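Q: Below are the sequence and a predicted model; questions follow.
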Amino acid sequence: MTLTKLRDEAVQFIQANHTDTPYYICSPQQARAMRSVAPWQSAQKPQLAAIEDKYIPVRDGAQIPVRIYTPVVGKKLPVIVFYHGGGWVYGNLDSVDAGCQLLADKAQAIVVSVDYRLAPEYPFPIPLYDAYDSLLWVQEQLEALGGDATKITIAGDSAGGNLATVVTYLAATLNGPAIHAQALIYPVVHVDFSTASYTAYGENYGLDKQGMEWFAHHYTDEQNFTNPFISPLLIEDASVFPKTMIIAADADVLYDEGQAYAQKLTQAGVAVEHITMHGLIHSYFSKMTYFEEATIDTVEKIAQFLK
C-alpha cells in the first residue's frame, strides 16, 4: 500500500496532538477530559433560525440530550439525525457542533444531533438503543419540528457512523421510520484490526490501531466483535439499505472497511457514492481549528447527495 501524501493541515494536527500519554493508556474519564472543544468562531459560520438543546426520553426511562438545528422556519424541511464520533467512549454535542451547523445550512435541513450515552459506563447495546430511540422520538415529533417524513436521513462520523448505519438497518427491519438516505463519514463497520489500512496507518495518523482496540474493548466484549450490530459489514442482507454516501479519509485505519462496505452495498443493489478525501486523516470532521475547509467540503458533498 502506497502511503498518501498528507495535507499540510493534517501534518500540523498530528504534530500538535502528539503526546507521550495517548488517550488509550488513560482511563476513559481522563481521555474525555483531554478532548474539550472550543466553540467555532469563523466568518464561515452560518446564521441559523434556531439552535435548541433539549432532553428526550429513551427506553430505560433515562433522558438524553439532543441539539436541534433549524435553518429556517415556516416550511417543511428534510431531517438529518446525526450521531457524533469518539469511539463510543467520548465525544458529545459540542464535538460535532460546527459540522451540524453547516449541515443544517448547506442541506437546508433540520439536524438533530444525539448525545447517546457512552461506554464503558454504558456499553453495547445501550448507545445503540439510545441512537435508535432518538430516531423514534424524531419521528413522533416531526410535525412539531417542521420535518418532512419522506426525507429523513441518518448520518454520523466514525463510531457515530457505525451507530447510524445500524440504526438505518434496524429502521428497515423493525418496520421503523422510512429512511431516505444514510451519510457515513469514515464509519466503523468491521471491528477487525488486520486490514492493509490498519497496517499502513496504524500509528501516528490520528487514530492508532491501539486506540481503536481500546475503544472497541470499552464498547463491548471481544466475542461480540463479529455481531453485525457492531460490525455491520457482516450484515447478511444489505439490500434493505437506502441510498448511501460514504466519505473516507485516505490516511485512516478505517479506509479499507469503508470501501468494503461500499462494495457490499453496491453488490446488494444499493445506490452508493463512495468519496475519498485525499490527504486527510481520521476524525478531521468538525475539528475546525485545522480542518474547517475539509469539513465545509464534506458537508457540501453530503448536501449535494441529499438533493
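A: Received, thanks. Fair warning: this is a prediction, and the values are worked out from it, not measured in the lab. Numbering: from 1, shown residues only.
Q: drop to CA atoms for contacts and neighbour counts, all remaining ones
A: Fine.
Q: Met277: what's it in contact with?
A: Ile247, Ala248, Ala249, Asp250 (CA atoms under 8 Å, 6 or more residues apart in numbering).
Q: here's the one I want to compare it with:
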Amino acid sequence: MPLDPQTQEWLTALEEKTQGRELCDLPVEQARVAFDRLGASSGLPPVEIADISDRTVPGPAGEIPVRVYTPEGTGPFPVLVYFPGGGFVVGTPDSTHGPCTVWAKQIGAVVVSVNYRKGPEDPFPAAVDDAIAVTRWVAGNAAEIGADPARVAVGGDSAGGNLATDVAIDARDNDGPSLAAQVLIYPATDISKAYPSLHENGTGYFISKNLLRWFGANYRADPLDWRASPMLLDDLSGLAPAFVVTAEYDPLRDQGEAYAQRLAEAGVDVQARRYDGQIHAFVANLAGVTGQGKTAVNDIGEYLSGVLGTD
C-alpha cells in the first residue's frame, strides 16, 4: 500500500529540517544526541506510572546503566527487559522512553530498559554480553526491583531486536532464565547478505543503506557470527515464543520476516505482523506522529499481557 500519509509528512519535515543530512553525516556523539531528541520529539509521549529510576547492574566490563519503570499496584510484577535500537551505535533509554512507560502501565509490568555498550568505543560483542548479563541479573535479582523471576520477557527494536534474539538463544543454550516471550520489533537478524527489501527501501525511508553501512563500520561485527546473524543458526527450536513486528517500507523487513518464518518452522510459537505503509522506527521512535505506531505499541502490550498473564 502507499506510504502512510502521517509518515510521509514526517519524512518531508525531516528532509527540510536536516537538508538531507543523515545521522551518519554527524560525529558519533552528535548523532547520539540527535537520535535521543528524535525519540523525545516524535516518540510516544510518556504516561504516568508509579516510579521511574535510573540505576546500574553488574556487567562483564563494569556497571551497566538501566532505567527501571515500575507500574502502579502491588508486585511482584512480570518484567520486560528492553533493548533500545540504534544500530549498536546510538540509542539509549531516552530514545524509547515513551513506549516503555506505556508498556509498564498497559501490561502491569516492570520494564528494564538497557543502556548497553556501543561502538565504536565498545564494538561487537560488547552489546550482546551486556544484554545477556542484564537479563540474567534481572532473573536472579528480581525481588530487588519488585519483579517475578518466573515471568521474564525480552524485547527490542532493530539492533535491540537482534540483542533480544541473542538473549533468547543464550538462555536456551547456556542454562539461562526461562523466558516467557521475545518481542522482536523490526529486528536485525542477518547481516551476512543483502535481502531484496534493503534495495527496495534503502533510500528515502529514514534508515538508509548509507546509515546501515555506518552502523556496521562502527559496530564491527563478524557477519558470520550467529550473535550478529542469528538467522545462520541451524537450530532455532526450543526458543521463547515470539512476537515479530515488521514494516513494509523498511530495509530490514525481509530479514525480520524470514527469521519469523524460521522460528515457526522450528516449532516456536510465533505471531508475525507486518504494518503496511510504515517505515523503520515507526514503533519505538515515531509512534507520537503516526497512528499505526500507536497501534503497534498497543498490539505489543496486548501480546505481552497475554503471555505474562496480566490480561
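A: Perfect, I can see it now. These numbers come from a predicted model, not from an experiment.
Q: Of the contacts of Met277 of the first structure, which is the most crowded?
A: Neighbour counts for the contacts of Met277 of the first structure (other CA atoms under 10 Å) peak at Ala248, which has 28 neighbours.
Q: any idea which helix or strand comes after the lengthiest strand in the second structure?
A: The single longest strand within the second structure, with elements called by DSSP state E, is strand 147-157. On the C-terminal side of strand 147-157 of the second structure, the closest following helix or strand by DSSP states H and E is helix 159-173.
Q: those strands in the stretch 151-300 of the first structure, which residues are they?
A: For the stretch 151-300 of the first structure, the strands defined by DSSP state E, counting those that start in this stretch cover 181-185, 243-251, 272-281.
Q: Let me know how buried the nearest residue to Ile179 of the first structure once chain neighbours are set aside is, in neighbour terms.
A: Ranked by CA to CA, 6 or more residues apart in numbering and with sequence neighbours excluded, the top spatial neighbour of Ile179 of the first structure is Ile152, at 5.3 Å. Ile152 of the first structure has 27 neighbours, counted by other CA under 10 Å.
Q: Count residues in the vicinity of the spatially closest residue to Met288 of the first structure that is not a sequence neighbour, would you?
A: With sequence-adjacent residues excluded and distances taken as CA to CA, 6+ apart, Met288 of the first structure is closest to Trp40, at 6.8 Å. Residues lying near Trp40 of the first structure (other CA under 10 Å) number 17.
Q: part of a strand, is Trp40 of the first structure?
A: No. Assessed by DSSP: H, G, I helix; E, B strand; the rest coil, Trp40 of the first structure does not belong to a strand; its assignment is coil.
Q: hang on, isn't it packed against Gly99?
A: No. Counting by CA atoms under 8 Å, Trp40 of the first structure does not reach Gly99; the two are 9.8 Å apart.
Q: Using CSV, please lay out the contacts of Met277 of the first structure together with distance to Tyr24 of the first structure.
A: Putting the contacts of Met277 of the first structure into CSV (distance: CA to CA, whole Å) gives the following:
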residue, distance to Tyr24 of the first structure
Ile247, 25
Ala248, 23
Ala249, 22
Asp250, 23
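Q: average distance between the longest strand of the second structure and the first structure?
A: Taken over the aligned residues, the distance from strand 147-157 of the second structure to the first structure averages 1.0 Å (mean CA distance after the TM-score superposition for the first structure).
Q: quick one, that strand and strand 179-185 angle?
A: Interaxial angle of strand 147-157 of the second structure relative to strand 179-185 (axes from the mean of the first three to the mean of the last three CA atoms, to 10 degrees): 20 degrees.
Q: picking that back up, looking at the strands of the stretch 151-300 of the first structure, which one is packed in the most?
A: Highest mean neighbour count of those: strand 181-185, a mean of 27 (counted as mean count of other CA atoms under 10 Å).
Q: Against which helices or strands is that strand packed?
A: strand 147-157, helix 159-173, strand 243-251 (3 or more CA pairs under 8 Å, 6 or more residues apart in numbering; DSSP states H and E).
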